[in-house]
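Student: here's my sequence, what's the structure:
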Amino acid sequence: MDLLWTDFLNSMWHDWRGSGRSEDRLEKPAWLERFTATWNLNAPLPLQPEELDALKKLRTLLGRMAENVVAGFLLHPDDLQQLNQAMARSPVTRQLVRTDGKYRLELVPLRQDWVHAMADIAASFALTLAEGDDGRIRICDNPHCRWVFIDSTRNRSKRFCDDKLCGNLMKVRRFRARKQSSDHAESGRGQKE
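Tutor: Presented below is the predicted three-dimensional model:
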C-alpha cells in the first residue's frame, strides 16, 4: 500500500539486487510527471533548482524520521518542528462540497505549487503518525533495497517490500550462505581424517 509520503520517500531508488546502482528519481521528468498525476499534485514541471533542493531536503527529513520510528525512537523535536514548518508553508481554506448525495469537507490550497505539494507530502507522513499507524512503517530488510513501506498485514510481520523480489532474493542468499558454510565444514572434516 503506497501513501503519498512513501512514494515520495522511495524516489531515491537503490538496486535491490545489490549492484550498488542507485538513481534519484526526483531528477527524472517522467517519474515526476507520474508522481504528480498519481497524487493529483498541481505543481508545475519542470522543477526549478531551488524546488528540487527543497524536495531533497524534505525527503532527507522524512527518511530520518521514518528510520527513527522504525527503530522505536521518539522523533527529535527539531525534526517535528521542520515537519510542522513544511505543512504550515501552504495555507488552505475549508470548503463544504456535495458529491453523490453526501457532504464532505475539503481543504482547498490557496496556492498550486511545489510548496503546497511539499505540505501535502509532509501532512501525509504526519497523518500516518497521528492515526497511530507508525507501528506499520517498515524499511525493507534487504540491505540493498531499503524501500519504505506500510505493513498492512494483520500481525504486522512483513519484512520485505516485495516478498517475490526482495523476500525470495534474501531467502536464496541465506540458503546459499548456509550451503557454502556446510560445504566448508564438510570439506574441513574430510581433510582432518
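
Student: C-alpha from now on. contacts and neighbour counts both.
Tutor: Will do.

Student: all helices for the protein, in order.
Tutor: Read by DSSP state H, the chain holds these helices, from start to end of the chain: 4-9, 29-38, 49-71, 77-88, 114-130, 168-192.

Student: L96: which of the ones you listed is closest?
Tutor: Proximity to L96, assessed across the helices of the chain by CA to CA, is greatest for helix 114-130 (19.4 Å).

Student: would you mark the buried spots in the closest one?
Tutor: Buried positions in helix 114-130, judged by neighbour count with 16 or more other CA atoms under 10 Å: 114-126, 128-129.

Student: for V108, give its distance to Q95.
Tutor: For V108, the distance to Q95 under the criterion CA to CA, to the nearest Å works out to 7 Å.

Student: same check on F8?
Tutor: As it turns out, when the distance is counted by CA to CA, F8 lies 27 Å from Q95.

Student: of those two, which one has the most company?
Tutor: Taking F8 and Q95 together and counting by other CA atoms under 10 Å, F8 has the greater number of neighbours (22 against 10).

Student: next one: the more buried one from R104, what distance?
Tutor: Distance of F8 to R104, given as CA to CA: 27 Å.

Student: also A37?
Tutor: When CA to CA is applied, the distance between A37 and R104 equals 23 Å.

Student: could you also give me the structure for this next sequence, so I can compare it with the first?
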Amino acid sequence: MKTRNFLCAAIGALFMCSANAALVVYDSKTAFNDATTSQIVEPYIAPENSFLSLSEATFNGIRYPELAFMVDPGYAPDLYQWNSGAVLLLGNVATLSFAPTHAFAADFGTLNPGAAVTVTIDGIDTVVRTEARRNLRFRGWVSDTAFTSVSFSTPAQFLILDNVTRAGAGGLPPPVQVPEPGSLALMGVGLLLLARKRVSTVS
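Tutor: Reported below is the predicted structural model:
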C-alpha cells in the first residue's frame, strides 16, 4: 500500500512538473515572434490628450476588468508618455479574459519604476521587473495548453501595458478573433470623439 501511494505521488509530481514545463517565457520579442503565428496585437487608441474607458467591456476579443483605460500620452505626459502611443492603464490587480489561445505577450511598465509585476497564466507565476519611466519591458509566454486568461498583480498603484498580443504557437491553433457588438460600439465612440475634436480644432 505504501509503495502504491508513493508511486501515485511520484506520478502526480511528474505530471505537475510537465505542466509547469509546458509554459515557456520569452524576454526577447524577436524570439517570441519566431515561436508564434497568427498574432493579434491590440490596437489601443484614445482621443488626443484624453482617454477611453474599457471598464468591464469586451474590446477586440478581450474582456477587461473594472479599472481599465486606454490613455493618450498627451493626457498626462509625465505619467503616460512611454514613447509607444496610447497605452492600457490597469489597476494593480487585474485579469484579462479571452477565447482560448496558446501565446500571450505585452510590454510592461508601472507608475513606480522598478516595481515587480506578477503575471499568472494557468496557475504559474512569472515576475516581471519594470524599468525606468518611458522604458517598457517585454515578456511573452507560450504554452502547449490553451489558456483563457492572464492575471496581473503589482505593489505599484497602477499597471501600464502596451502591444498586448495573443497568438498561436508552432502547429497549435491560432487565437479566436470575433468582433463583438461591444467592441464595435466602443470603437465608434472613440472615432466620434476624435472627429468632434478635429471639428473643434478646425472651428
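
Student: fetch the TM-score of the aligned pair.
Tutor: Overlay of the two chains. TM-score (TM-score structural alignment, normalised by the length of the first structure): 0.25; 73 aligned residues with a CA RMSD of 4.8 Å.

Student: in the lengthiest helix in the second structure, what's buried?
Tutor: Here the longest helix in the second structure is taken by residue count, with DSSP H as the criterion, and it is helix 181-202. Counting neighbours by 16+ other CA under 10 Å, one finds that the buried residues in helix 181-202 of the second structure are S183, L186, M187, G190, L193.

Student: for T99 of the first structure, which of the helices of the first structure is the nearest?
Tutor: With respect to T99 of the first structure, and counting by CA to CA, the nearest of the helices of the first structure is helix 29-38 at 21.3 Å.

Student: quick one: that closest one to helix 114-130, angle?
Tutor: Our comparison of helix 29-38 of the first structure with helix 114-130, counting by axes from the mean of the first three to the mean of the last three CA atoms, to 10 degrees, yields an angle of 60 degrees.

Student: helix 29-38 of the first structure: which residues count as buried?
Tutor: Applying a neighbour-count criterion of 16+ other CA under 10 Å, one finds L32, F35, T36 buried in helix 29-38 of the first structure.

Student: stretch 170-189 of the first structure too?
Tutor: Of the residues in stretch 170-189 of the first structure, M170 count as buried by neighbour count, 16+ other CA under 10 Å.

Student: mind checking the SS state of the most centrally placed residue in the second structure?
Tutor: When the second structure is reduced to its mean C-alpha position, the nearest residue by CA atoms, centre = their mean turns out to be V164, at 4.4 Å. At V164 of the second structure the chain is in strand, as set by DSSP: H, G, I helix; E, B strand; the rest coil.

Student: swap in V93 of the second structure?
Tutor: State at V93 of the second structure, reduced to three classes by three-state DSSP: strand.

Student: burial measure for the closest residue to it other than its chain neighbours, as a count.
Tutor: Using CA to CA, 6 or more residues apart in numbering and skipping residues adjacent in sequence, the residue nearest V93 of the second structure is S153, 4.4 Å away. Residue neighbour count, defined by other CA under 10 Å, stands at 19 for S153 of the second structure.

Student: which helices and strands sit right next to the helix or strand containing S153 of the second structure?
Tutor: When secondary structure is defined by DSSP states H and E, S153 of the second structure falls within strand 137-169. Counting contacts by 3 or more CA pairs under 8 Å, 6 or more residues apart in numbering; DSSP states H and E, strand 137-169 of the second structure packs against strand 23-26, helix 29-35, strand 36-41, strand 87-110, strand 116-121, strand 124-129.

Student: report the contact partners of K57 of the first structure.
Tutor: Residues in contact with K57 of the first structure, defined by CA atoms under 8 Å, 6 or more residues apart in numbering, are absent; none qualify.
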